[in-house]
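1. just to be clear, the model below is a prediction. Sequence and coordinates:
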Amino acid sequence: MNERYYKLIEDYSKKNIGSEDLTDLLTWVDSSQQNQQIFRETLQAFEVADYALNKPANQQKSWASIQQHIENSATDQSPVIRKINYRKYFTIAAAIVLMALLPTLYFNTFSTKKAEVVAYNEIYNPRGQKRLVTMPDGSNIYLNGDSKIRYATNFNTGKRIVYLEGEAFFDVQHRAKQPFVVYTGKVSTTVLGTSFNINAYSSLKDITVTVQTGKVGVICSKNGKNGPVQFLLPNEQLTIDKNGGRLNKMQINAADFNGWREYKLFFYDKPLSEIAEIISREYDLDMEIKTEALKGIKLTAKFDKCSVKQIMDVIARLSDSKYTIYENKVIIYER
């Protein structure tokens, strides 16, 4: 096992792990049952050691505390008999003692690293268009209108990180040792190989993550602290309130929310103001709603490659309104 993960587990136990490190640790833990067992056992050992090391106790007491914990663990799990790898625990204990006694050495070692200057590629897709971007690793990103992604020029080495503004559908190539991470404001979505949709337009009050295949882990930060990871499976959707941080997880049909790639629109209990914004983005139009009452009307409808007029006919009927199309502008008003 890479010694780095022992350090990440310690940071996790002390609740001072960074967002990117937490993503790495969760990906590693989720990759195998063996890693999950190592994580549980190591975390327990750290908790016992922390109790001793946080007091002015000597090194012998720290070692005794860890050894006692190992013996108790074996006793607690009777009648199941298993061989305990004491060498592994002694390695953990040694790492704990070293970090407790020589923090200056540790931080000085890492502080000597020079900050790397990272160059980025940025791709913007204007309103009324769809764009397919094939990443250096072979992953495909479908950009919706008025959406932008940013990624490092050395994207294909190490962790694969993408920054998103707007909406995109991701079809990610599986790489066990290279997690794929999408950052949208204070929300990070981590996968190894899957397909999912993220809707994070700045004008919306929510960020929505919808999984079509595979599994993703979503972490939301608030007031500088990371919340618990939310795991999503196929046909599950997580909605995150940008302001309050409230989460809402539900079962849905992912195809309804990913259909925009094929010029299909799906509105479920959405206010007319938000629907108008989507139509404006999809067809590169200016939309105007004349009254506040109309803006708040919520509608549910599905359209498959329809013209603007076909869409507006349905919306007018459902909202009991009228509309006018003048050149590149649509005006909606009460009857």
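-> Sure, I can see it.

2. contacts, neighbours, all on C-alpha from now
-> Fine.

3. what about the strands in the stretch 151-300 of the chain?
-> In the stretch 151-300 of the chain, the strands defined using DSSP state E, counting those that start in this stretch lie at 160-171, 180-184, 187-191, 195-200, 206-213, 216-222, 225-226, 230-232, 236-241, 247-251, 264-271, 286-289, 298-304.

4. Glu122: what secondary structure?
-> strand (DSSP: H, G, I helix; E, B strand; the rest coil).

5. ditto for Ser73
-> On the three-state scheme (three-state DSSP), Ser73 is labelled helix.

6. next one: Lys88
-> Lys88, by the three-state scheme (three-state DSSP), is helix.

7. any idea how many residues pack against the closest residue to Gly245 other than its chain neighbours?
-> The shortest distance from Gly245 to any residue other than its chain neighbours is 6.9 Å, reached at Lys222 (C-alpha to C-alpha, 6 or more residues apart in numbering). By other C-alpha atoms under 10 Å, 13 other residues sit near Lys222.

8. re earlier: what's the closest of the strands of the stretch 151-300 of the chain to Ala93?
-> Ala93 lies closest to strand 225-226 among the strands of the stretch 151-300 of the chain, at 27.4 Å (C-alpha to C-alpha).

9. just give me how far that closest one sits from the chain centre.
-> Centroid separation between strand 225-226 and its chain, computed with C-alpha atoms, centre = their mean, to the nearest Å, is 13 Å.

10. try this one next to it:
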Amino acid sequence: MPDNNNRLIELLIKKESENLTLLERKELLKLLEEDESYLDLVHFLDVADKKQEVFFNKNKQEDVEKSIQRLKKKINVKTRRLPVKKYLLVAASVLAAFVFIKFMAFEADTKKLAGNTYKTEKGSKSNLTLPDGSKIWINSDTKISYKDDFGKTSREIFLEGEAYFDIVKDVSRPFIVHTSNMNIKVLGTVFNVRAYNDESNTQASLIKGSIEVTLTKDKSKIIRLKPNEKIILRNNVHKMAQGKNADEPAILITNIKRLEADSSVVETLWIENKLAFREESLENIILLLKHWYNVEIIIADASLKNNLYSGTFKGDNITDVMNALSLTGDFSYSKKNDTIFIIPK
């Protein structure tokens, strides 16, 4: 049985990395037939991992209920009891290998530019270990840079895009993240910053520790966040003052968002390669998809922009995402080359 366990682990890893041959696929099926308890493990690693959930507009309860029923039919799989020890040993081995594979793939997508500047392309992600040991996970279409004297008296980096930070504590050398609209000062903490120049908001979400936020246009104003809080700063406030968002506050302190199923933090699910949003407008989701999939998306009817959606996707391509959104929303879409056009139904 231990030999079967080892072989099963090897085959599942190859399946995850899409390197399974036809003969190996048959071998995997044979192993599963010999011991049906392994099917629960495969369900845990595969079916649950690839499920998606989408529902439309919190004000349209009937749409929500219909979507939930569709999802229940999709993921309704009968499960059997699996011996706990066997399950934990095999699952731990496979998941550890999956994490390693994902980490290596994550790390391979950084493009080093001149000096200490790193850039990810649209549709790719990466990570970076700084000279002080702090770790940064870098989302797609993001640039990070730091000066040659990083770590001598302070630790400062410059960010355009989105990144997740796990900072080594050093009271004598504060860590500062500079963006176009806000600066974030930390001692040792875990947080996420989203600061794309083409988006209407800059956000910082605190997972643990503490951070101080100052505005680039008003350095006298210091905002301190507690764990599980996030700050949302509207960009170009003066330009937007007469627009449709004029009644929204320029600065909003709110709680981070969590999935109901497992309390995962929505703002940081991207580091697990999960595309997630909660009660976001179609306009904001489109910006997210542009960075994620490197596509151009045009909303032909402005009345669709403020419709709210929630969803979680893992391993889905842009067509899968658009199909799910259009299924639950009031729009259809067409694609021409690398451009997607969204129109009312």
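-> It's in. Here the structure is a predicted model, which means the values were calculated and not measured.

11. re the thing from before, save the strands of the stretch 151-300 of the first structure as CSV, and put in distance to Lys130 of the first structure too.
-> Formatted as CSV, the strands of the stretch 151-300 of the first structure follow (distance: least, C-alpha to C-alpha, whole Å):
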stretch, distance to Lys130 of the first structure
strand 160-171, 10
strand 180-184, 19
strand 187-191, 22
strand 195-200, 14
strand 206-213, 19
strand 216-222, 24
strand 225-226, 33
strand 230-232, 26
strand 236-241, 23
strand 247-251, 27
strand 264-271, 12
strand 286-289, 18
strand 298-304, 16
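
12. would you map the helices across the stretch 51-200 of the first structure?
-> Counting by DSSP state H, counting those that start in this stretch, the stretch 51-200 of the first structure has helices at residues 59-76, 86-101, 103-111.

13. same list, those, but as JSON lines with distance to Leu233 of the first structure and mean neighbour count please.
-> Listed next are the helices of the stretch 51-200 of the first structure as JSON lines, based on distance: least, C-alpha to C-alpha, whole Å; neighbours: other C-alpha atoms under 10 Å:
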{"stretch": "helix 59-76", "distance to Leu233 of the first structure": "34", "mean neighbour count": "15"}
{"stretch": "helix 86-101", "distance to Leu233 of the first structure": "34", "mean neighbour count": "15"}
{"stretch": "helix 103-111", "distance to Leu233 of the first structure": "38", "mean neighbour count": "11"}
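
14. nearest to Ser280 of the first structure, out of the ones you listed?
-> helix 103-111 (49.7 Å).

15. so where is the closest one in the second structure?
-> Under the alignment (TM-score structural alignment), helix 103-111 of the first structure falls on nothing in the second structure.

16. and stretch 12-26 of the first structure, by the same measure?
-> The aligned range for stretch 12-26 of the first structure is empty, by TM-score structural alignment.

17. please apply the same query to stretch 62-71 of the first structure.
-> By TM-score structural alignment, stretch 62-71 of the first structure lines up with nothing in the second structure.

18. show me what contacts the most centrally placed residue in the second structure?
-> With distances taken as C-alpha atoms, centre = their mean, Trp270 lies nearest the centre of the second structure, 1.5 Å away. When contacts are counted by C-alpha atoms under 8 Å, 6 or more residues apart in numbering, Trp270 of the second structure touches Asn139, Ala276.

19. per the alignment, it pairs with which residue of the first structure?
-> Match for Trp270 of the second structure (TM-score structural alignment): Trp260.

20. what about the longest helix in the second structure?
-> In the second structure, with assignment by DSSP state H, the single longest helix is helix 84-107.

21. would you turn the helices of the stretch 51-200 of the first structure into JSON lines with distance to Ser321 of the first structure?
-> Putting these into JSON lines (distance: least, C-alpha to C-alpha, whole Å) gives the following:
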{"stretch": "helix 59-76", "distance to Ser321 of the first structure": "70"}
{"stretch": "helix 86-101", "distance to Ser321 of the first structure": "69"}
{"stretch": "helix 103-111", "distance to Ser321 of the first structure": "64"}
